[in-house]
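Chemist: predicted coordinates and the sequence they were generated for:
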Amino acid sequence: MTNALMEDLKWRGLLYQQTDEQGLEKVLDEEKISLYCGVDPTADSMHIGHIVPLLTLRRFQMHGHRPILLVGGATGMIGDPSGRSDERQLQTTEQIAKNVEGIKGQLERIFDFNTDNGAQMVNNNDWIGSMNIIEFLRDYGKLLGVNYMLAKDNVASRLEGGISFTEFSYMLIQGIDFNHLYNNYNCRVQIGGSDQWGNITTGLEVIRKTHEEEAKAFGITIPLVTKADGTKFGKSAGGAVWLDAAKTSPYEFYQFWINTADADVIKYMKIFTFMEREQIEALEVSVQEEPHLRKAQLTLGEEMTRLIHGQDALDQAIRISKALFSGDLKALTASEMKDAFKDVPSFEMAKENKNIVDFIVESGVSPSKRQAREDVTNGAISLNGERVTDTAYEVGATDRLDDAFIIVRRGKKNYKMVKFV
């Protein structure tokens, strides 16, 4: 009989490679285990491409297993060669420490730390950082042959362009991590993205070489998430979609998910949300029979924004979206407007009173004074959601939000942010 958790992971398309499928299912049927996923602090925030293995780890927690969250304070200082064609720029110890703190806060939103199988957070700098070079070479360097390491895809793909000994050693250091967690936390499984297969199997080799008895450890990788049209997942017009609200606002985060194509939305619901199979299948019918309602996209946006940013941020994102759709900008605060119009064209001008006609011509909203007067008279111009129809109107300090910007709309959909310097 197939294990219910593993069957669910297969249905969601979350299993790519396994070292011993039958052995792992047998262990999961017999006991509750600890398992881990690692995140290297290469930035002070994760983006959505990072979280698929973590969300998969969370699914194990929901079935009673204990997740171990490894933040790579040591490996982050080395640089993983996987999926790269060049060497990483090494970061300072101070920057790594700052990045670790940022990532810890995001992991605390995804996992439950206060149950019997509450998540444990560890930093591999605690056991790697104090190891000297002789210990490393004598205790671990002898375990793996160079030919074994050269055969790994993450190294083999870099040989032609060149790889430093620093990044070459990364897989062995990650192998030390798995071995440490196996010995000290009874950790039986490592989960990672598809590019982590070489690192995971190296960890299993280190465990095998350092234990006399047969070690029962396993590895799982998650498929790379792709879009139906072949373009890269996890990018918006502004670049990566970050979990940090200061880098990608909750409104932008929500918009990313609700703009998912029909061809991708059910796939993403399976991968990213914790919704039940029946709920997702019902929304799949909606996509097929009533795609104009976009029920699946709206649900996906709600589930993901609530998970990463919380209910209050989701409520705000929905409020901004509704205000923009209806054109009722007066319902928004200044900070909400700033988020909503972050990516619209902008123009800078000095802080001084200006006639509305001069103002919209100078800012490029209307192409000429004649057109500008016509636009104002016809009610086509709004400042921060308030229509202006008087060509003698003076734009001044009372119109500036936070004394810093004005949102100008011409017609129904042409927006511009005028910033004041």
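Modeler: Perfect, thanks for sending it. Residues are numbered from 1 along each chain as shown.

Chemist: for the rest of this, base every contact and every neighbour count on C-alpha atoms.
Modeler: Will do.

Chemist: now the strands for the stretch 251-400 of the chain?
Modeler: 346-349, 354-355, 381-383, 386-387, 394-395 (DSSP state E, counting those that start in this stretch).

Chemist: now residue 387. Nearest residue, chain neighbours left out?
Modeler: The shortest distance from residue 387 to any non-neighbouring residue, by C-alpha to C-alpha, 6 or more residues apart in numbering, is to residue 381 (5.9 Å).

Chemist: surely that neighbour meets residue 375?
Modeler: Yes. In this structure, residue 381 is within contact of residue 375 by C-alpha atoms under 8 Å, at 6.2 Å.

Chemist: okay, these two: which has more neighbours?
Modeler: Taking other C-alpha atoms under 10 Å, residue 381 and residue 375 do not tie; residue 381 has more neighbours (28 against 22).

Chemist: how near is the more buried one to residue 322?
Modeler: Shown here: residue 381 relative to residue 322, a distance of 20 Å by C-alpha to C-alpha, to the nearest Å.

Chemist: also residue 160?
Modeler: Taking C-alpha to C-alpha, one finds residue 160 at 53 Å from residue 322.

Chemist: more neighbours: these two, which one.
Modeler: Neighbours per residue, other C-alpha under 10 Å: of residue 160 and residue 322, the larger number sits with residue 322, 14 against 9.

Chemist: which other residues reach stretch 254-272?
Modeler: 11-14, 52, 55, 227-228, 236, 241, 275, 280, 283-284, 287, 291, 296-302, 304-305, 314, 317 (C-alpha atoms under 8 Å, 6 or more residues apart in numbering).

Chemist: how about stretch 72-79?
Modeler: Here stretch 72-79 makes contact (C-alpha under 8 Å, 6+ apart) with 38-42, 87-88, 90-93, 96-97, 100, 123-125, 128-129, 166-167, 170, 173-174.

Chemist: buried ones only from the residues you listed, please, as a PyMOL command.
Modeler: Those of the contacts of stretch 72-79 that count as buried under 16 or more other C-alpha atoms under 10 Å are selected in PyMOL with:
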select buried, resi 38+39+40+41+42+87+96+100+123+124+125+128+167+170+173+174
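
Chemist: restricted to helices, list the contacts of stretch 72-79.
Modeler: Taking DSSP state H, the ones among those that sit in helices are 93, 96, 97, 100, 125, 128, 166, 167, 170, 173, 174.

Chemist: what sits against the third one?
Modeler: The neighbourhood of residue 97, defined by C-alpha under 8 Å, 6+ apart, consists of residue 73.

Chemist: next up, a second structure to put side by side with the first:
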Amino acid sequence: MSQSDAATMEYKSPFMREAAARGYIFQCTDGAALDEAMLNGSVSGYIGFDPTADSLHVGHVMQVMILRLLQKHGHRPVALMGGGTAKIGDPSFREEARALMNDETLSHNLLGVERCLRQMMTFGDGPSDAVLANNAEWLDALSYIRLLREVGVHFSVNRMLSFDSVRSRLEREQGLTFLEFNYSILQSYDFRELSRRYGVSLQLGGSDQWGNIVSGIDLVRRMDRKSVWGLTAPLLTTASGAKMGKTAQGAVWLSKERLPVFDYWQYWRNTEDADVGRFLRLFTDLPLEECARLESLPGSEINEAKKILATEATTLCHGRAAAEEAAEAARRTFEEGARAETLPERRVDGALLTEGLPVFRLFAEAGLTASNGEARRLIRGGGARVNDVVVKDENQIVSAADMTEGAIKLSSGRKTHVLVRAE
């Protein structure tokens, strides 16, 4: 089914109707059949999460939201952690191969990903409770000869070479290793295994996974003669064309150990006006009618919708109490000019602060800018403040003498503030 048909067709099942209305549907292998199956009973669907880091990031949130929506409408979500596939690494649309992880790093990352998933979903033994699986359970035990005989015979190399994700790598100088080329086969095997173990009949993922998903569907149908489906969500950019989840400080992580809750809240608060309605639908549980009302707020009132978006999105990841604490810290900082001790902290080498350093360098050291040059431009534009005082000289020396209660408050523009402390 084409992108336009899948996103706009009239669905009957509650899940498919709401998924389409919220913007979660990009392509579907047979939307009508999947819709009918969901009307007739519970459907189990899965999404895979490779533990490439010890936390998920904003780019994963929409996939988790889709699993939550399955659960809301009485279907069973399966979150598959790629303890096996991560040993290879998904090559889809990457410019070069991922670095291979050792077992210690992999185990550490799996625990971090699991914490993120458990924060956002309900796992248990009920009919619509989420299932947490790890493909290392079956992939680590595979015999290579058995895999070739039972599974490899169903794959066409010609077809695999036609996938956009494969062709894009083959056209580069670095090419595609045989190790990575096997990733699609293992992902397809996951679908077959999940179908047998948990009755999974639906694989979900981003649109960059379309080729792998179709391969898995084909394998299940060939080996087990079962009807299964694939559904992808669109890959998102902001209204200005920027990639979701990237800031000057790096990725927007879901783990508070990697990114303070305040910074996570602030990421959503800084949403572009044109994205507010779309992001409310995609990244919160608010009713669609409320999303539409907030989206239509005139003029500067749209900022109130951004605060609601930030609080609701942060609640899903960190809990209501932490989200409201971040919102209150922002209110005190931005609306009252107070020095909120709940602001995110940045640690800087104590020796630098003792000796003193140019303010432009401190902004870069604290991660408010990506480079010294960017810090200089921020200061020249009047957007930098130290302890709420506008910086006029980029070479102004800042030191421990500027600390109040052990910290220096740095501000980039009106929305980004941190407390710098010595480490």
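Modeler: Done, it's in. Being a predicted model, the structure only gives us computed values, none of them experimental.

Chemist: just to revisit the earlier point, can you say which of the strands of the stretch 251-400 of the first structure is nearest to residue 64 of the first structure?
Modeler: For those, proximity to residue 64 of the first structure was assessed by C-alpha to C-alpha; strand 346-349 is nearest, at 51.1 Å.

Chemist: ok, back up a step: among the strands of the stretch 251-400 of the first structure, show me which one is buried the most.
Modeler: strand 381-383 (a mean of 24; mean count of other C-alpha atoms under 10 Å).

Chemist: before we move on, back to that, distance of the residue nearest to residue 387 of the first structure from residue 324 of the first structure?
Modeler: The span separating residue 381 of the first structure from residue 324 of the first structure equals 15 Å under the rule C-alpha to C-alpha.

Chemist: Provide the secondary structure category for the counterpart of residue 84 of the first structure in the second structure.
Modeler: The pairwise alignment with the second structure assigns residue 84 of the first structure to residue 94, based on TM-score structural alignment. Three-state call for residue 94 of the second structure (DSSP: H, G, I helix; E, B strand; the rest coil): coil.

Chemist: pretty sure residue 94 of the second structure sits against residue 169.
Modeler: Yes. Between residue 94 of the second structure and residue 169 there is a contact at 7.2 Å, judged by C-alpha under 8 Å.

Chemist: neighbour count for those two, which is higher?
Modeler: Just comparing residue 94 of the second structure and residue 169: by other C-alpha under 10 Å the higher neighbour count belongs to residue 169, 20 against 13.

Chemist: does the more buried one touch residue 95 like I think?
Modeler: Yes. With contact defined as C-alpha under 8 Å, residue 169 of the second structure reaches residue 95; the gap is 6.5 Å.

Chemist: overlap in contacts of these two?
Modeler: Shared contacts of residue 169 of the second structure and residue 95, counting by C-alpha under 8 Å, 6+ apart, come down to nothing at all.

Chemist: contact partners for residue 186 of the second structure?
Modeler: Shown in contact with residue 186 of the second structure (C-alpha under 8 Å, 6+ apart): 85, 139.

Chemist: any figure for the gap between it and residue 230 of the second structure?
Modeler: From residue 186 of the second structure to residue 230 of the second structure the distance is 16 Å (C-alpha to C-alpha).

Chemist: ok, residue 342 of the second structure next?
Modeler: According to C-alpha to C-alpha, residue 342 of the second structure stands 43 Å off from residue 230 of the second structure.

Chemist: kindly report the same for residue 179 of the second structure.
Modeler: 25 Å.

Chemist: for residue 406 of the second structure, give me its contacts.
Modeler: residue 421.

Chemist: number of nearby residues for residue 11 of the second structure?
Modeler: For residue 11 of the second structure, the count of nearby residues is 19 (other C-alpha under 10 Å).

Chemist: before we move on, what SS does it have?
Modeler: coil.

Chemist: grab the nearest non-local neighbour of it.
Modeler: Computed as C-alpha to C-alpha, 6+ apart, the closest residue to residue 11 of the second structure that is not its neighbour in sequence is residue 17, at 5.3 Å.

Chemist: now swap in residue 48 of the second structure and tell me
Modeler: Here the residue nearest residue 48 of the second structure, using C-alpha to C-alpha, 6+ apart, is residue 80, at 4.6 Å.

Chemist: what's the answer for residue 168 of the second structure, then?
Modeler: residue 93 (6.5 Å).

Chemist: so how far is residue 121 of the second structure from that neighbour?
Modeler: 29 Å.

Chemist: and the two? Which one has more around it.
Modeler: residue 121 (20 against 14).

Chemist: which residues touch the more buried one?
Modeler: 64, 68, 130.

Chemist: let's see 6 Å
Modeler: Listed by C-alpha atoms under 6 Å, 6 or more residues apart in numbering, residue 121 of the second structure has no contact partners.

Chemist: try residue 33 of the first structure
Modeler: residue 65.

Chemist: counterpart of it in the second structure?
Modeler: So residue 33 of the first structure corresponds to residue 43, using TM-score structural alignment.

Chemist: equivalent analysis for residue 135 of the first structure, please.
Modeler: Match for residue 135 of the first structure (TM-score structural alignment): residue 146.

Chemist: quick one: that match is in a helix?
Modeler: Yes. Assessed with three-state DSSP, residue 146 of the second structure lies in a helix.

Chemist: can you report how many residues lie near it?
Modeler: That count, for residue 146 of the second structure with other C-alpha under 10 Å as the rule, works out to 10.

Chemist: same thing with residue 418 of the first structure?
Modeler: What residue 418 of the first structure shows, counting by other C-alpha under 10 Å, is a neighbour count of 22.

Chemist: helix, strand or coil for it?
Modeler: On the basis of three-state DSSP, residue 418 of the first structure is classed as strand.

Chemist: surely it meets residue 349?
Modeler: No. Using C-alpha atoms under 6 Å, residue 418 of the first structure makes no contact with residue 349, being 7.3 Å away.

Chemist: so where do the helices sit in the stretch 301-423 of the second structure?
Modeler: 302-318, 320-335, 350-355, 359-365, 372-380 (DSSP state H, counting those that start in this stretch).

Chemist: now tell me what touches the first one from outside.
Modeler: The contact list for helix 302-318 of the second structure (C-alpha under 6 Å, 6+ apart) reads 120, 265, 268, 269, 280, 284, 294, 323.

Chemist: distance check, the counterpart of the first one in the first structure against residue 274 of the first structure.
Modeler: Read it as residue 120 of the second structure. Matched by TM-score structural alignment, residue 120 of the second structure corresponds to residue 110 in the first structure. Residue 110 of the first structure sits 11 Å away from residue 274 of the first structure, going by C-alpha to C-alpha.
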